[in-house]
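# one predicted model, sequence on top.
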Amino acid sequence: MRTLAVVGGGVIGLSIAWRAAESGWTVTLFDPAIGAGASWVAGGMLAPLSEGWPGEDAALEFGAASLARWPAFAARLTAVTGIELFTARETLTVALDSADAADLRTVADWVNAHELPGFPDATVAAAPDSAVTEGVSLSGGDVIPSSPAAATASAATSGTGPRPAPGAISAATTGQPGPSAEANPPTRDGAPAAIGTPGTERLRLLDRAGIRAAEPGLGRTVRAGLLAADEPAVDNRALVAALRSACARAGVEFRTERIVAEPVAGDVNLAGGRATATAENSARGVDFARGPDAAGAGVTPGALVLRELPHDRIVLAAGAASADLWPGLPVRPVKGEILRLRRRPSAPPQPRHVIRARVHGRPIYLVPRGDGIVLGATQYEAGFDTAVTVAGVRDLITDAEAIFPGIGEYEFAEATAGSRPGSPDNLPLIGYLDERVIAATGHGRNGILGVPVTADAVVELLAGSVLPAARAADPGRFTRSGTQSPRSVPSAPIHPGGTR
């Protein structure tokens, strides 16, 4: 029987453990506090399109490949556990000033012109000449300037491009929200049945009237919007519960022992240097939720050494703590604070869409839940600091009121902070580190989004092949020129019982 150790019990580790167990592996998952790290402190947005930016092609394509897998992944998980996951069907990104409105245009033009894995071809609507030369005039006198990409697309298709359906908003026209909500009819539980509709734009610009029709509760200072009909949201805590239940049903064994690193002098450091063996590091236990310096995570008698685990294969999915278990791995903690707000009877209804914006240069999101809103998120390079700060809470609430004034009537239910696992290029690390250890970490702000494609990619690696959609996430991209890249597929055979 093939044996697999998964080190880390966040949504990435849990999803890999579940899928591997269903594929015939005997799986043991190690984590002293399953689901208590960044997976617990998340908004649950699935928004690779509206968060994209020209030049970040690899991140867009990786995120889109995972987004396209989410409906089937969620349907399977719900069928196994009975736990519903989706809390919103669409994402609306809004702008408060002309500069941010221009950025929305840039994102829309770039994404709509991009071929994305797993998505049907999108329509790139032709813009009127006036829109190309002067920008699109929005109701109230606002203008979304056209980007060079829009001008190029229009010059090539002027007068011949497909026209949007009546009532739809294209990247070059304005009006009211179109029929996007029914493009992919909801399943019984309101989850999207599929991602992407042939012949429609993935991102559509909205003017003030369109925003009011989509979300009447937003502030009057909101002047433009970008609607992503294919970007839903899930309840991150329901996802943790569902994956843990699915793992248990599939026979995954849960163990709470801490895992320690065992750096070996001369090992290749993927960040460009070489690891150094020290007694302190080799005996340090790691709390995957709070890092190596958390209470109780110091020197750990009886802890298990990562490289001495007796399994055929090991998946390192310890999030921000991964570099403490594999010294030199280019993964770092990025602090984020979120608030959970509960709706009171006197408060306005929570938005139907995920709402994203930038206020005073700070990104913010409001994600609906059944009982209220998840409001996030701050972002600091602060190491493993998970204390919620007064300044963080102040900024989140102040910025949210600029977008959704009625939020002041909500009950303050929870403030939490976590450590996202960041990487140098905002792509995760998914691939072999040596002949036995596979990395599945470094997802940054997109851990929830990346669950389906990461699980697929690791299952493929365990089977001896590489998933094309995850090729850009190979950890070997960080290897110093002239050094050997980590193996893309294992060269050593699997031996029963994990002995080599």
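Happy to help now that I have it. Numbering: from 1, shown residues only.

# please make it C-alpha for all contacts and neighbour counts, starting now.
Fine.

# so which elements touch the longest helix along the chain?
Taking DSSP state H as the criterion, the chain has its longest helix at helix 57-81. Under the contact definition 3 or more C-alpha pairs under 8 Å, 6 or more residues apart in numbering; DSSP states H and E, helix 57-81 sits against helix 236-250, helix 451-462.

# what are the buried residues along it?
The neighbour-count check on helix 57-81 (16 or more other C-alpha atoms under 10 Å) flags 58-71, 73-75, 77-78 as buried.

# repeat for stretch 328-346
328-343.

# hmm, back to that, tell me the helices and strands packed up against the helix or strand that the longest helix of the chain is followed by.
Following helix 57-81 in sequence order, the next helix or strand is strand 86-88 (DSSP states H and E). Helices and strands touching strand 86-88, by 3+ C-alpha pairs under 8 Å, 6+ apart, are strand 233-234, strand 362-369.

# from the buried residues of stretch 328-346, pick the one nearest A33.
P333 (17.7 Å; C-alpha to C-alpha).

# double-check that that closest one belongs to a strand.
Yes - counting by DSSP: H, G, I helix; E, B strand; the rest coil, P333 is part of a strand.

# structure B:
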Amino acid sequence: MHDVIVIGGGVIGLSIARELAGRKAVLVLDRGATGEGTSWAAAGMLSPLSEADDQDPFFQLCRASHDSYRKFIGELEDETGIDCGYSGSGLLCLACSEESANALRRRCEWQRKAGFAVENISGDEVRRMEPLITADILTALFMPAESSVAPRRLVNALRESCLKRGVEIRTGARVQGISKNAVRTDGLTFEAPGIVVASGVWSPELAGLDPPIPVYPRKGQILSLCMPPGAFRHMIRWHHSYFVPRNNGDLIVGATDEDVGFDRSVTPAGIGKLLADAQAISSHVGSYPIMETWTGLRPATQDGLPVIGPSAIPGVFYATAHYRNGVLLAPITASIIADLVSNGRSRVAIEPYAPSRFGNSGTDA
């Protein structure tokens, strides 16, 4: 019998399993192959400052996780020998309109007052930092502490680390339902006093959840371009689009945000918009080949917050609905869930993410 069953083998589930391994006997159940869902599709931006307009609790959670990332990655790489593609080159937020410029100035003001590293720079300074940018930039923010990681490499490292630490991983295990101390798959029942639901967009499929999780998918289309290494030196964000350069020169261009259910198709409209937005910022990118196009399904809730904490069923915990922040929040989510499973309480305030905010089903667990 295992001590803990983790449902979901993406970056969240594997991070939790890794954190618990050594203290607990852990089983991971994944409906497919580990890390081939939302985690595989992510861009890997670790950038809590770039979209934050105040220091609300969710920003504090993201920032705390970001601050732990360099240590998290260093330990993973030392343990597994797998390069996770971590880059600490910083991020540029661009404003091409007066409205965007005013928003960036307000963001810069509160972040500076709060003591964060952020610089307000001119369009000329942007072009000195990124010579391939051709758009007319009114103003920009440079956030030198923002970073990124290559999610596919990260998942590979997490899987290898879990195996080294004695975690059992079963792939192709479609979980049908849960109850106290038990998880049912297609013909098998696994028992454990601790159960963690980390199955992202698939979480609502699980029978017996209390409370039910109102998670729904938001499709993101994304692409990569083959560019020379160093062509872009920093992550770049503007409007709802972004560039994430990889160390090998690949440039990630993202992303759409579509409410289309579980449709994972790559569409001309979606990819066309990404390419048009990219070329509006840098006319040069249109000359480079497209390496890959893909989609991911982000697990979202109506209030935009993740679901982290104990369910109404004793021993069952939720770690899901991280939307666009699953990679960023993996270290702190793992720490929170490990604390809850081991000690029954979290050192981090998790009230805003409590499953109880959705009520309960009234079922007798």
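Perfect, thanks for sending it. Note that the structure is predicted; figures quoted are calculated from it, not measured.

# picking that back up, could you export the helices and strands packed on helix 57-81 of structure 1 as a markdown table, including distance to V305 of structure 1 and mean neighbour count?
Listed next are the helices and strands packed on helix 57-81 of structure 1 as a markdown table, based on distance: least, C-alpha to C-alpha, whole Å; neighbours: other C-alpha atoms under 10 Å:
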| stretch | distance to V305 of structure 1 | mean neighbour count |
| --- | --- | --- |
| helix 236-250 | 24 | 21 |
| helix 451-462 | 22 | 23 |
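
# of the ones you listed, which is nearest S322 of structure 1?
Comparing the helices and strands packed on helix 57-81 of structure 1 against S322 of structure 1 with C-alpha to C-alpha, the closest turns out to be helix 451-462 (15.8 Å).

# so which bit of structure 2 is the closest one matched to?
Helix 451-462 of structure 1 lines up with residues 330-341 of structure 2 when matched by TM-score structural alignment.

# if we can go back for a sec, so which of the helices and strands packed on strand 86-88 of structure 1 is the most surrounded?
strand 233-234 (a mean of 26; mean count of other C-alpha atoms under 10 Å).

# run through who's touching it.
Residues outside strand 233-234 of structure 1 that contact it (C-alpha atoms under 8 Å, 6 or more residues apart in numbering) are 43-46, 85-90, 354, 367.

# what span of structure 2 is it aligned with?
Strand 233-234 of structure 1 maps onto residues 148-149 of structure 2, going by TM-score structural alignment.

# so what's the residue nearest in space to the middle of structure 2 closest to, chain neighbours aside?
With distances taken as C-alpha atoms, centre = their mean, the residue of structure 2 nearest its centroid is G326 (2.3 Å). Nearest residue to G326 of structure 2, sequence neighbours excluded (C-alpha to C-alpha, 6 or more residues apart in numbering): I12, at 6.6 Å.

# how many residues are close by that neighbour?
Neighbours of I12 of structure 2 under the rule other C-alpha atoms under 10 Å: 31.

# what sits against it?
198, 319-320, 326-327, 329-330, 333-334.

# please repeat the previous calculation with a cut-off of 7 Å.
If you count contacts by C-alpha atoms under 7 Å, 6 or more residues apart in numbering, I12 of structure 2 has them with 198, 326, 330.

# now L85 of structure 1
Listed by C-alpha under 7 Å, 6+ apart, the contact set of L85 of structure 1 reads 234-235, 238-239.

# wait, what's in contact with L226 of structure 1?
L226 of structure 1 touches 92-94, 104, 203-206, counting by C-alpha under 7 Å, 6+ apart.

# scratch that, A357 of structure 1 is what I was asking about
93-95, 363-365.

# with distance to E381 of structure 1 added, can I get the residues you listed in JSON lines?
Converted to JSON lines, those look like this (distance: C-alpha to C-alpha, whole Å):
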{"residue": "T93", "distance to E381 of structure 1": "25"}
{"residue": "V94", "distance to E381 of structure 1": "26"}
{"residue": "A95", "distance to E381 of structure 1": "26"}
{"residue": "P363", "distance to E381 of structure 1": "15"}
{"residue": "I364", "distance to E381 of structure 1": "17"}
{"residue": "Y365", "distance to E381 of structure 1": "19"}
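
# and the residues you listed, which is closest to R212 of structure 1?
For those, the nearest to R212 of structure 1 is V94 (11.4 Å; C-alpha to C-alpha).

# ok, the closest one - how many residues close by?
If we define neighbours as other C-alpha under 10 Å, then V94 of structure 1 has 26 of them.

# can you tell me the element it falls in?
Per DSSP H and E, V94 of structure 1 falls inside strand 91-95.

# how close does the closest residue to S224 of structure 2 other than its chain neighbours get to I236 of structure 2?
Closest residue in space to S224 of structure 2, ignoring its immediate chain neighbours: I252 at 4.4 Å, by C-alpha to C-alpha, 6+ apart. I252 of structure 2 sits 10 Å away from I236 of structure 2, going by C-alpha to C-alpha, to the nearest Å.

# for T38 of structure 2, same thing?
Distance from T38 of structure 2 to I236 of structure 2, by C-alpha to C-alpha: 22 Å.

# equivalent analysis for V196 of structure 2, please.
Distance from V196 of structure 2 to I236 of structure 2, by C-alpha to C-alpha: 35 Å.

# neighbour count winner among those two?
Counted by other C-alpha under 10 Å, V196 of structure 2 and I236 do not tie: V196 has more neighbours, with 27 against 21.

# show me what that one lines up with in structure 1.
By TM-score structural alignment, V196 of structure 2 lines up with V315 in structure 1.

# quick one: contacts for that match?
By C-alpha under 7 Å, 6+ apart, the neighbours of V315 of structure 1 are 5-7, 437-440.

# no further queries at this time; thank you.
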